[in-house]
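> No sequence on hand, only this structure:
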């Protein structure tokens, strides 16, 4: 075990903020964030973000390695995370763009996940009876067109 990482982790636990821990340790916030090891990741309670049940992609990746995380609570909404994470030492794993947006709108900090994660998909879903509504179908087509344009432009 790297005792320097243990010290970083203990300061991070005490400060509840990677930015404050970095200030206290005299290093960058990125250095503190990079210190999150797999063992430390697994030692924390996790908040699962899922509409589908009690496991997610992270759990599947961990299971392939014979590992498991502790789910302390679950939500189907990213917007609930600041309220669920505030004052706790829990971790929520979410796409980088969503993590950055939540961090900017709250006092939360971000760090990189110590797991190799696959690209995530973007899905659009609706109730079956909405297919009979021409206004909804027009709106859906506009959203699909804009998303296609956005993702195509960002991949170049």
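Great, that's in hand. Because the structure is predicted, anything quoted here is derived from the model rather than measured.
> contacts and neighbour counts: CA atoms only from here.
Will do.
> for this structure, which residue is closest to the average position?
residue 94 (1.9 Å; Cα atoms, centre = their mean).
> And the strands in the chain?
All strands of the chain, identified by DSSP state E, fall at 45-49, 70-75, 91-92.
> Output the contacting helices and strands for the second one.
Applying 3 or more Cα pairs under 8 Å, 6 or more residues apart in numbering; DSSP states H and E, one finds that strand 70-75 contacts strand 45-49.
> And the contacts of the strand it packs on?
Strand 45-49 has contacts (Cα atoms under 8 Å, 6 or more residues apart in numbering) with 54-56, 69-78, 84, 89-94.
> Roughly how far does residue 16 sit from residue 93?
16 Å (Cα to Cα, to the nearest Å).
> my bad, should have said residue 66
19 Å.
> of those two, who's got more company?
residue 93 (17 against 8; other Cα atoms under 10 Å).
> For that one, give me its contacts.
Neighbouring residues of residue 93 by Cα under 8 Å, 6+ apart: 47, 48, 49, 58, 113.
> put this beside the first:
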């Protein structure tokens, strides 16, 4: 007796077509096959199942009891292949209860989450969001195993053929001062920049590296008064001291709205850097992942 690994499942549509059409030629037309191909398939079926399956009679090809017994499971198998294998499950944001997980730095949260959460509340009200901050190697593992849907921001370590990326917008840096600081103008001079006390943020996010690397390249040494891993205290510190801090532009704009501080251009040209969304190639065609990527493009692409 032939076992399931030897049986050619591609032959099953032939059983159904001949049974319903009662004709090899009409079955061939229905399947889009040639008549000889259907005849060969029928011969294989007869040999595999040790039964003639169809007998030619006055009303065409008449199924044997063995063929009749095959019809219900064959219809079920073909329907399941069509509905569960060939048809991709549709993602419906209105009804989804999915939790989307993003790898974000704290400045990434400030930049992306307010708009994103507002959009999800309007268009995917039952969806939830989880934000994680992890070392680059753990982010890569999380993207691969599906624990993280997207890494959004500045992640230069996410390279290689297994990671896809899409630019959202380009970022730069801005310096911040107390609104009543004696240094005036739109740009601070290098002399003032070197003389003034600085607050420096050494957070998990990689974007701050761009500015620090530029200073190192030009051998510029600031007078660092405060070093902190936290962004959230910075606007209140700057508003109540005469320190200067340099941060990504979108962060500086946000801080200026909540504290008595103003923006001032740094004394040197700072390279811009791209903020991107990154995902693993395993999930490139995942419906939910595709949808949330399209949302980020809609909200932030420039």
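Everything's here; your move. All figures in this text were calculated on a predicted structure; none of them were measured in a lab.
> among the contacts of residue 93 of the first structure, who's most crowded?
With neighbours defined as other Cα under 10 Å, the most crowded of those is residue 48; it has 26 neighbours.
> What is the aligned counterpart of it in the second structure?
Aligned counterpart of residue 48 of the first structure in the second structure: residue 201 (TM-score structural alignment).
> Check residue 38 of the first structure too.
So, by TM-score structural alignment, residue 38 of the first structure is matched to residue 190.
> helices or strands next to the helix ranked longest in the first structure in the packing?
Secondary structure of the first structure read by DSSP state H shows that its longest helix is helix 134-154. Using 3+ Cα pairs under 8 Å, 6+ apart as the contact criterion, no secondary-structure element is in contact with helix 134-154 of the first structure.
> before we move on, the earlier item: of all pairs in the contacts of residue 93 of the first structure, which one is the farthest apart?
49 and 113 (15.0 Å; Cα to Cα).
> The alignment partner in the first structure of residue 261 of the second structure: what's it in contact with?
In the first structure, residue 261 of the second structure lines up with residue 108, judged by TM-score structural alignment. Under the criterion of Cα under 8 Å, 6+ apart, the contact list for residue 108 of the first structure reads 17, 82, 86, 102.
> was I right about the last one contacting residue 85?
No - at 11.2 Å, residue 102 of the first structure does not count as touching residue 85 under the criterion of Cα atoms under 8 Å.
> what about these two, which has more around it?
It is residue 102, of residue 102 of the first structure and residue 85, that has more neighbours when counted by other Cα under 10 Å, with 19 against 15.
> What does residue 246 of the second structure correspond to in the first structure?
In the first structure, residue 246 of the second structure lands on residue 93 (TM-score structural alignment).
> what do you get for residue 47 of the second structure?
By TM-score structural alignment, residue 47 of the second structure lines up with nothing at all.
> which of the residues in the helix or strand where residue 47 of the second structure lies are buried?
Taking DSSP states H and E as the definition, residue 47 of the second structure sits inside helix 35-49. For helix 35-49 of the second structure, burial by neighbour count (16 or more other Cα atoms under 10 Å) applies to 35, 38, 39, 41, 42, 45.
> got TSV for those residues, with distance to residue 194 of the second structure too?
Listed next are the buried residues of helix 35-49 of the second structure as TSV, based on distance: Cα to Cα, whole Å:
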residue	distance to residue 194 of the second structure
35	87
38	85
39	88
41	84
42	87
45	86
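> Next, the distance between the ends of stretch 87-97 of the first structure.
Termini of stretch 87-97 of the first structure sit 23 Å apart (Cα to Cα).
> Neighbours of the match of residue 38 of the first structure, how many?
Residue 190 of the second structure has 13 neighbours, counted by other Cα under 10 Å.
> As a check, name the ranges of all helices in the first structure.
Under DSSP H, the first structure gives helices at 3-15, 18-25, 29-34, 38-43, 57-64, 81-85, 96-105, 134-154.
> whoops, I mixed them up, the stretch 1-150 of the second structure
12-21, 24-31, 35-49, 65-80, 106-123, 136-145 (DSSP state H, counting those that start in this stretch).
> what's the angle from the longest one to helix 287-300?
The reference is to helix 106-123 of the second structure. Interaxial angle, helix 106-123 of the second structure versus helix 287-300 (axes from the mean of the first three to the mean of the last three Cα atoms, to 10 degrees): 110 degrees.
> now do the first one
Following the same axes, to 10 degrees, one obtains 100 degrees for the angle between helix 12-21 of the second structure and helix 287-300.
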